[in-house]
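Novice: here is a sequence together with a model predicted from it:
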Amino acid sequence: MGPTPRVVSVYAVAVAGVTLPSPLYVTYQDRWDLPSSAVAGLYALYPVGVLLVLALAGSWSDDLGRRRVVILGLTASLLSATAMAGATGVAMVAAGRLLTGIASGCVVSAAGALLVELAPWDRRRHASVTATTTNQLGLGAGALVSGVVTQFAPTPERLVFALHAVALLGALALTTGIPETVPRTGRPRLRLRRFALPHQRRGVFLGLSLAAFSAFALCGLLAALAPDLVRSELDTDSPLVAGAAICLVFATSAVSQYGWRRVNDPSALRWGLWLLVASLGIINVAVAQGLLPVFLIGIAVGGVAVGGVFMSTAALVQASTPDLARGAVSATYLSITFAGLIVPVVMTGFLADTLSQVQAIEVFSISMALSALLAGRLSRTAP
């Protein structure tokens, strides 16, 4: 196996751990009598871990080298799988989720850079799309595998993570055949990364960031609360269906990016935002009426929207930022993007506790649709 397939395999195995717990959240709810807000909070610890890495250790792959940081991330993921497999209460699940975020923050940044740097110059744009696609497919595979195991195997809350631990050990073995693309330049230090807004066209930048925020919010909502929605509002008590629903949003996002590449970035952003608004409306109607097939259609439309929005906003932020400020501005963009996995998801969980799940989804759908429309207006002059 060549270096690039090794990196792709390692990348996919690592990020699969992010969505492995999703079909199990209803099991945790039943066992420990958790409200929706607690489940949303457990999910949100993952992006918190990513943001910690981004803010404090974002330059480690430049200092240590890409391969070493990938190994560090895989080790953190192995610790997470161990904690989740042995969890006897909410605290251990919470610790595992935070470790998952730290692991993902290390692997996504370093493995993505590896894929680009291992590619020939004329294939680097394709390598960048491969990195994004691998990330999305890994997330989808994690939810689907977990759904299958939870549906058909005994003690899935342990078996799922034991299987992932074995896969992670295999991924660690694969790293021995991955060359280092960046020489070690110093000792890693925890230091607060510089964040910045662009000096010009800040409204456009905020619009692009808000668009990505809204798209990620949909992914976060489904990964955190879809299993409970499928069971309580769509009358389908099946972890496999819940895992497949989560897989669908990430799979359609990944596949659609190869189609979005044929569309210029401003058009992809505009159409992606309209599709996002449409998907939110479809999902809202499906949950209110208890229509599982319509719910899945809404998820598929949302996945296509997420693919277009994320690919176009990332490219437009890079294109509109001067070289000297690109690192700090990109860090701000990613921080706002990952906040979409935290704030709307946790707020929806609390609303589900105080109102009802149907009303919470309605508020979420309206809020994110308005957010997407505002993002489109702010970013309409993007290059």
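Specialist: Here it is on my side, so go on. Numbering: from 1, shown residues only.
Novice: please make it C-alpha for all contacts and neighbour counts, starting now.
Specialist: OK.
Novice: so what touches stretch 104-114?
Specialist: With contacts defined as CA atoms under 8 Å, 6 or more residues apart in numbering, stretch 104-114 is touched by 7-8, 11, 14-15, 18, 49-51, 53-54, 61, 66-67, 69-70, 72-74, 77, 128, 131-132, 135, 181.
Novice: tell me, how many neighbours does Gly327 end up with?
Specialist: 18 (other CA atoms under 10 Å).
Novice: who's in contact with it?
Specialist: Gly327 is in contact with no residue at all, counting by CA under 8 Å, 6+ apart.
Novice: just the ones in helices from the contacts of stretch 104-114, please.
Specialist: Judged by DSSP state H, helices contain the following of these: 7-8, 11, 14-15, 18, 49-51, 53-54, 61, 66-67, 69-70, 72-74, 77, 128, 131-132, 135.
Novice: buried only: go through these for me.
Specialist: With burial judged by 16 or more other CA atoms under 10 Å, the buried subset of those is 7-8, 11, 14-15, 18, 49-51, 53-54, 61, 66-67, 69-70, 72-74, 77, 128, 131-132, 135.
Novice: now do Pro239 against Gly147, distance only.
Specialist: For Pro239, the distance to Gly147 under the criterion CA to CA, to the nearest Å works out to 5 Å.
Novice: make that Ala251, sorry
Specialist: The span separating Ala251 from Gly147 equals 15 Å under the rule CA to CA.
Novice: who has more neighbours, the two?
Specialist: Gly147 (30 against 25).
Novice: for that one, list the residues it contacts.
Specialist: Residues counted as contacts of Gly147 (CA under 8 Å, 6+ apart) are 23-24, 239-244.
Novice: export the residues you listed as a markdown table, with columns for secondary structure, distance to Ala196 and neighbour count.
Specialist: Compiled in a markdown table, those are given as follows (DSSP: H, G, I helix; E, B strand; the rest coil; distance: CA to CA, whole Å; neighbours: other CA atoms under 10 Å):
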| residue | secondary structure | distance to Ala196 | neighbour count |
| --- | --- | --- | --- |
| Pro23 | helix | 38 | 36 |
| Leu24 | helix | 38 | 24 |
| Pro239 | helix | 42 | 28 |
| Leu240 | helix | 43 | 22 |
| Val241 | helix | 42 | 22 |
| Ala242 | helix | 39 | 29 |
| Gly243 | helix | 38 | 31 |
| Ala244 | helix | 39 | 23 |
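Novice: got another one to weigh against that:
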Amino acid sequence: MPESRTAPPKTAAEPPESAPTRWVWLAAWPVTAVFVLSNAATPLYVLWQREIGFSRGMLTVIFACYIAGLLGSLLVSGVVSDRLGRRTVLLPALGLALAACAVFATASGVAALIAARLFTGIAVGAVVSAGMAAVTDVAGPHRRRLAALLASCAMVFGAGLGPLLTGVLSETLPAPTVTVFVVEAALLGTAVLAVLRMPVRRPDAPAKGAWLRIPGVPPGSGGQLTLGIAVFAPGITATSFVLSLGPSLLSGLLGTTSRIVAGAMAFTMFLAATGVQFAVRKLPRRTILTAGAVSTTLSMVALVTAVRTASVPVLVAAALLAGAGQGTGQLGGLSLLNSAVPPDRLAEANAALNVGGYVPAGLLPVSAGYLSDAVGLTDGTTVFAVVLAGLAVAGGLVVLATRRRAARSRASGPA
């Protein structure tokens, strides 16, 4: 599908259009490195739960502290990045991610886990706004679709690689909760080097409006943002549930606490999210979003089936469909914003998309965790799946409605 003939205006934030394609890939590496950390702790929660002692409800609270840090970061990181430059946001974020590694490696109580997750969430919030915008800046106006693909895939591939890396390292090497985060700190060190050499410049546009505010988009781009959130939010909520309560489901269905198995399921989920984006990248954006809504809905149907029949293969299918739902929703949303939002507002627009996605991704799994403590994991999961399936269907209907309106507008336009 050809891009719009009118590219968004270029600003001083953008590098020369001749920046080599390899730099577009390298610009995505900090996103991957931070997202490896975002889910690296997932397979270790069962271990911490046994050693420290806390409920499934508290587990989802620890996970939600990450969401709280992320949302707080999104209130300021996008605006600061657009005004002061990508490096100004990315370097402190990477420093905070390194601090999170140190806290995780020495954690001996719930408070330390909460602090580490909070630091991680702040770093991730900066990366999904400034980091993804940096990929678009490096790509230039004629490679915006490639930039959306690489930024989105960097996020989901890192999110999946973290649990797999943790599962393997923690089962095969000594001191699992230390070794994992030493390796991750090394990955973050290479990301710092990439940011320092990244061909982006500080913008020279004057600051306008408040520095701390709910992220938004320029006038005329609200429709694109709404469509992206309508599909991306249910998709990322589905994968958040698998990350937070997936190990508990595996333990109940398989009777296993293997960190490799838990990490492998998360990895395959996000591998599906990565692969599906390459598969659909040339389709129209609204078709991609429709596919995302369908995938998330089918994921919730499979999740209910899995917990009701104690079927591990169906649980894996639910995870794969959840990954596909997040991947396509994320790609469709980022592509719509890249096509409509000028570079000097792009980081804020990315932040707005992620605020819309991560609010339900924080609230619904926490509710499901505490509900599962009260009524059992099977019934709690069923209620969660029914609610999220309803949201996914609603998102799909919104996308279909806009497609019909666009088709009618083209049919009634001048010949």
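Specialist: Perfect, thanks for sending it. Fair warning: this is a prediction, and the values are worked out from it, not measured in the lab.
Novice: map Arg83 of the second structure across to the first structure for me.
Specialist: Residue pairing (TM-score structural alignment): Arg83 of the second structure is matched to Asp63 of the first structure.
Novice: sorry, slip of the keys, the one I care about is Gly189 of the second structure.
Specialist: Residue pairing (TM-score structural alignment): Gly189 of the second structure is matched to Leu169 of the first structure.
Novice: list the buried residues in the one helix or strand that match maps to.
Specialist: When elements are assigned from DSSP states H and E, Leu169 of the first structure belongs to helix 156-174. Of the residues in helix 156-174 of the first structure, 156-162, 164-165, 167-168, 171-172, 174 count as buried by neighbour count, 16+ other CA under 10 Å.
Novice: Pro35 of the first structure against Asp353, yeah?
Specialist: Yes. Shown here, Pro35 of the first structure and Asp353 form a contact pair, counting by CA atoms under 8 Å, at 6.5 Å.
Novice: what packs against the longest helix belonging to the second structure?
Specialist: Taking DSSP H as the criterion, the second structure has its longest helix at helix 377-412. The elements that helix 377-412 of the second structure packs onto, with contact taken as 3 or more CA pairs under 8 Å, 6 or more residues apart in numbering; DSSP states H and E, are helix 222-254, helix 285-309, helix 346-375.
Novice: with the first structure overlaid, how far apart is the longest one on average?
Specialist: Following the fit onto the first structure, the mean deviation recorded for helix 222-254 of the second structure is 2.6 Å by mean CA distance after the TM-score superposition for the first structure.
Novice: that helix vs helix 346-375, what angle?
Specialist: Between helix 222-254 of the second structure and helix 346-375, the angle formed by their directions is 30 degrees, by axes from the mean of the first three to the mean of the last three CA atoms, to 10 degrees.
Novice: buried ones in helix 222-254 of the second structure?
Specialist: Neighbour count says helix 222-254 of the second structure has 224-250, 253 buried, by 16+ other CA under 10 Å.
Novice: what of the shortest one?
Specialist: The neighbour-count criterion (16+ other CA under 10 Å) identifies 285-286, 288-307 as the buried residues of helix 285-309 of the second structure.
Novice: that one maps to which residues in the first structure?
Specialist: When the first structure is aligned by TM-score structural alignment, the counterpart of helix 285-309 of the second structure is residues 265-289.
Novice: same check on stretch 262-273 of the second structure?
Specialist: Mapped onto the first structure with TM-score structural alignment as the criterion, stretch 262-273 of the second structure occupies residues 242-253.
Novice: so what touches the matching stretch?
Specialist: Looking at what lies outside stretch 242-253 of the first structure - CA under 8 Å, 6+ apart - the contacts are 22-23, 133, 136-137, 139-148, 219, 222-223, 226-227, 230, 296, 299-300, 302-308.
Novice: ok, average deviation of it from the second structure?
Specialist: Relative to the second structure, stretch 242-253 of the first structure is 0.9 Å off (mean CA distance after the TM-score superposition for the first structure).
Novice: equivalent analysis for stretch 270-283 of the first structure, please.
Specialist: So stretch 270-283 of the first structure averages 1.7 Å relative to the second structure (mean CA distance after the TM-score superposition for the first structure).
Novice: residue in the first structure matching Leu250 of the second structure?
Specialist: Taking TM-score structural alignment, Leu250 of the second structure has Val230 as its aligned residue in the first structure.
Novice: quick one: that match from Val287 of the first structure, how far?
Specialist: Between Val230 of the first structure and Val287 of the first structure the distance is 9 Å, computed by CA to CA.
Novice: check Ile336 of the first structure too.
Specialist: Here Ile336 of the first structure is placed at a distance of 28 Å from Val287 of the first structure (CA to CA).
Novice: what's the matching residue for Gly96 of the first structure over in the second structure?
Specialist: Counting by TM-score structural alignment, which is the criterion used here, Gly96 of the first structure corresponds to Ala116 in the second structure.
Novice: what's the neighbour count on that match?
Specialist: 25.
Novice: rewinding a little: and the gap between the match of Gly189 of the second structure and Ala87 of the first structure?
Specialist: In this structure, Leu169 of the first structure and Ala87 of the first structure are separated by 20 Å, where distance is defined by CA to CA.
Novice: not counting its neighbours along the chain, what's nearest Val355 of the second structure?
Specialist: If you skip the residues right next to it in sequence, Val355 of the second structure has Leu71 as its closest partner in space, 6.1 Å away by CA to CA, 6 or more residues apart in numbering.
Novice: the first structure: which residue goes with the one you found?
Specialist: Residue mapping for Leu71 of the second structure onto the first structure gives Leu51, with TM-score structural alignment as the criterion.
Novice: contacting residues for the alignment partner in the second structure of Pro156 of the first structure?
Specialist: With TM-score structural alignment as the matching criterion, the partner of Pro156 of the first structure in the second structure is Pro176. Contacts for Pro176 of the second structure were tallied using CA under 8 Å, 6+ apart; they are 169-170.
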